[in-house]
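Trainee: Task: produce atomic coordinates for the following.
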Amino acid sequence: MYKYIILDMDGTLLNSKKEISEQDKNVVCQLKDEGIRIVLASGRHFHEMQRYFKELHLEDNDYVICCDGQYIYNVAGKQVWNACFLTPQDIDDITTRVDNINTSLLIVTDQKNYLLVESFASRVYCLAKNLFRRWKNIKIINGAKAGKVTRIEKIKINCNNINHAVAAALSEYYNVNEIEGSYELLHKNVSKYSALCKLQRLEYIDLDDAVYIGDDYNDKECFGNLKHCVAMENAPVEVRSMAMFVTENNDNLGVSVALKKIFEVEE
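Mentor: Now for the predicted structure:
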């Protein structure tokens, strides 16, 4: 019998309205109350996850993985671990490898997001959009100012701006995930799976006794290394092919359907 449930959030536990359905919530809470430990593993920042903790009966000593493995927090808000950050040198390296003056990089940090734009015309366009507040909390910068950015969690590049071969080449140096139309580049050592291994070393979790449910490329390493993984129907084919089975999609109670099957939960 499994002792732990590891849940991705967007596309898995959360439906398209960014809500947890009542049935999914009830099944997760029932299993939590029966002694199953719940771990959330998300690309979100900690503060973006907090609203869901009470809904799932999570306690202060439960753990969550944030920013695709950049951080581990307990639910009380104490950061217990953080992985390596990207550096301004990585920005230079990625810019050189992409080699397209019209390609902008979205630099995500723990405090603010920056849009690196080298082309003058593109910078004017971006500034105009920012002026009309279509983008919030994004500062437009050039390469000189990018050299001063610190605590970089990931760098995003629109999939339309680079070809697949370039993205594949970048994956030799970075952890590259294709998420919602963008390539997200993280430090090579940052991933949900690496964070889960850290939790295991902290003796909080035994991954052999855990079931993982996810839906996207940032879950792929977990699917490749964990024994018991379930894919959402809305996951890419490549991810679904690695699962022990495929459940319903995130708008059709996929999490509760899977958990009822695994734990034989009664209606």
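Trainee: all contacts plus neighbour counts: C-alpha atoms, from now on.
Mentor: Noted.
Trainee: who's in contact with the biggest strand by length in the chain?
Mentor: Ranked by residue count, the top strand of the chain under DSSP state E comes out as strand 152-158. Strand 152-158 is contacted by residues 67, 70, 85-87, 103-110, 181-187 when judged by CA atoms under 8 Å, 6 or more residues apart in numbering.
Trainee: Please enumerate the strands of the chain.
Mentor: Under DSSP E, the chain gives strands at 4-7, 37-41, 63-66, 71-74, 79-82, 105-109, 113-116, 138-141, 152-158, 175-179, 182-186, 210-214, 229-231, 245-246.
Trainee: just so I know, which of those lies nearest Leu31?
Mentor: strand 37-41 (8.2 Å; CA to CA).
Trainee: for stretch 11-20, how far is the first residue from the last?
Mentor: Chord length of stretch 11-20, first to last residue, is 11 Å (CA to CA, to the nearest Å).
Trainee: sorry, back to before: could you check the angle the longest strand of the chain makes with strand 182-186?
Mentor: Angle, strand 152-158 to strand 182-186, by axes from the mean of the first three to the mean of the last three CA atoms, to 10 degrees: 160 degrees.
Trainee: Distance from strand 152-158 to the middle of the chain?
Mentor: Taking CA atoms, centre = their mean, to the nearest Å, the mean C-alpha location of strand 152-158 is offset from the chain mean by 12 Å.
Trainee: quick one, it and strand 175-179 angle?
Mentor: Angle of strand 152-158 versus strand 175-179, following the same axes, to 10 degrees, is 50 degrees.
Trainee: about what we covered before: can you turn the buried part of the contacts of strand 152-158 into a ChimeraX selection?
Mentor: Buried members of the contacts of strand 152-158, defined by 16 or more other CA atoms under 10 Å, are picked up in ChimeraX with:
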select :67,70,85,86,87,103,104,105,106,107,108,109,182,183,184,185,186,187
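Trainee: and this one, so I can compare the two:
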Amino acid sequence: MIKLIAIDLDGTLLTNDKTISERNQVILKKAKEQGVKVVLCTGRPLNSVVGHLETLGLNDEGDYAVTFNGGLIQRNDTGEIVAKEVMSYEDAKTLYELTYPLGLPLDVVQGSTVMTVQPEPEENQSLYYTLNPLLNYVDTNLAELKEKSDFNKMVCTLEPAIIEEKMPLIPASYHEHYNIVRSGEYIFEFLPKKVSKAYGLKLLGELLNIKPEEMMALGDEENDLAMIEYVGLGVAMANGSQQIKEAAQYVTLTNEEDGVAHAVEKFVLA
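Mentor: Reported below is the predicted structural model:
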């Protein structure tokens, strides 16, 4: 019996125009009415998905979200942080020293603030603001970052062809120290090594006394892979990557065809 549904946003729950279809809204509200926990699992901070939580009626006491790709678990009604894993100034320094010579811009994310580390590579400016326009963007440098702490994640956002060229150049030692994942066509992220959406669901499941086999997860990209493999029922979107489809137990319709509603109706409401 499914007691918790974990849902990615972009390319999964959201249509290409970044909205939630009426059918997805109806079916997810029915699932919640039946006592199923509906949990948005996203790389974004909570404040940038508040509108989607309100649309789905997921802002009541007892509603939770997994944000920053598993680095943060929060209560939707109060924003209270239940669990978190963060990165340090030393991580920012290490990753800037990796990315800048590769011609990659580095954005350091702290809550709803995105700090673009200067100088940026002249040939590749960060495109992060085009993906998450609701966040607060500021320019910074390593000296200014040293005065801050507790960063949620660090990202490189640029044209897909450049990502595909540059990501393979990251030495294996960095993969051993960080969880480096592609979270969209234009973005890849550096996270604390143990952080993933599966890690976030593990902690939330322990809090709610819900076992992995009682969870269903839906996703489309590499950063969804861990949770697809962790839960009892992993569902890939038809528009998802081949890697996700091969790992999932079921492939639903696309994000433009109410694929989330189709799977929830099939496996949960039935």
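Trainee: Could you check the angle the longest strand of structure 1 makes with strand 105-109?
Mentor: Between strand 152-158 of structure 1 and strand 105-109, the angle formed by their directions is 160 degrees, by the same axes, to 10 degrees.
Trainee: Turn the strands of structure 1 into CSV, columns for distance to Val239 of structure 1.
Mentor: Shown next, in CSV, are the strands of structure 1 (distance: least, CA to CA, whole Å):
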stretch, distance to Val239 of structure 1
strand 4-7, 15
strand 37-41, 16
strand 63-66, 20
strand 71-74, 24
strand 79-82, 26
strand 105-109, 26
strand 113-116, 29
strand 138-141, 32
strand 152-158, 21
strand 175-179, 12
strand 182-186, 17
strand 210-214, 9
strand 229-231, 7
strand 245-246, 10
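Trainee: quick one: which of the ones you listed is nearest Asp24 of structure 1?
Mentor: Among these, strand 4-7 comes nearest to Asp24 of structure 1, with 11.5 Å by CA to CA.
Trainee: mean deviation of the closest one from structure 2?
Mentor: Following the fit onto structure 2, the mean deviation recorded for strand 4-7 of structure 1 is 1.5 Å by mean CA distance after the TM-score superposition for structure 1.
Trainee: Who are the packing partners of that strand?
Mentor: Helices and strands touching strand 4-7 of structure 1, by 3 or more CA pairs under 8 Å, 6 or more residues apart in numbering; DSSP states H and E, are strand 37-41, strand 210-214.
Trainee: what residues does the first one touch?
Mentor: Read that as strand 37-41 of structure 1. The contact list for strand 37-41 of structure 1 (CA under 8 Å, 6+ apart) reads 3-9, 32, 58, 62-66, 68-69, 192.
Trainee: Aligned to Ile262 of structure 1, what sits in structure 2?
Mentor: In structure 2, the residue matched to Ile262 of structure 1 (TM-score structural alignment) is Phe267.
Trainee: so what's that match closest to, chain neighbours aside?
Mentor: Nearest-residue entry for Phe267 of structure 2: Ile2, 7.9 Å, with adjacent residues in sequence omitted and distances by CA to CA, 6 or more residues apart in numbering.
Trainee: roughly how far is stretch 239-251 of structure 2 from the heart of the chain?
Mentor: 17 Å.
Trainee: same thing with stretch 174-183 of structure 1?
Mentor: 10 Å.
Trainee: end-to-end on that stretch?
Mentor: Terminal-residue distance, stretch 174-183 of structure 1 (CA to CA): 11 Å.
Trainee: how about the helices of the stretch 1-150 of structure 2, start to end?
Mentor: 22-33, 50-56, 89-99, 128-131, 142-145 (DSSP state H, counting those that start in this stretch).
Trainee: Using CSV, lay out these together with mean neighbour count and distance to Val251 of structure 2.
Mentor: Listed next are the helices of the stretch 1-150 of structure 2 as CSV, based on neighbours: other CA atoms under 10 Å; distance: least, CA to CA, whole Å:
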stretch, mean neighbour count, distance to Val251 of structure 2
helix 22-33, 17, 17
helix 50-56, 16, 23
helix 89-99, 17, 35
helix 128-131, 14, 26
helix 142-145, 14, 43
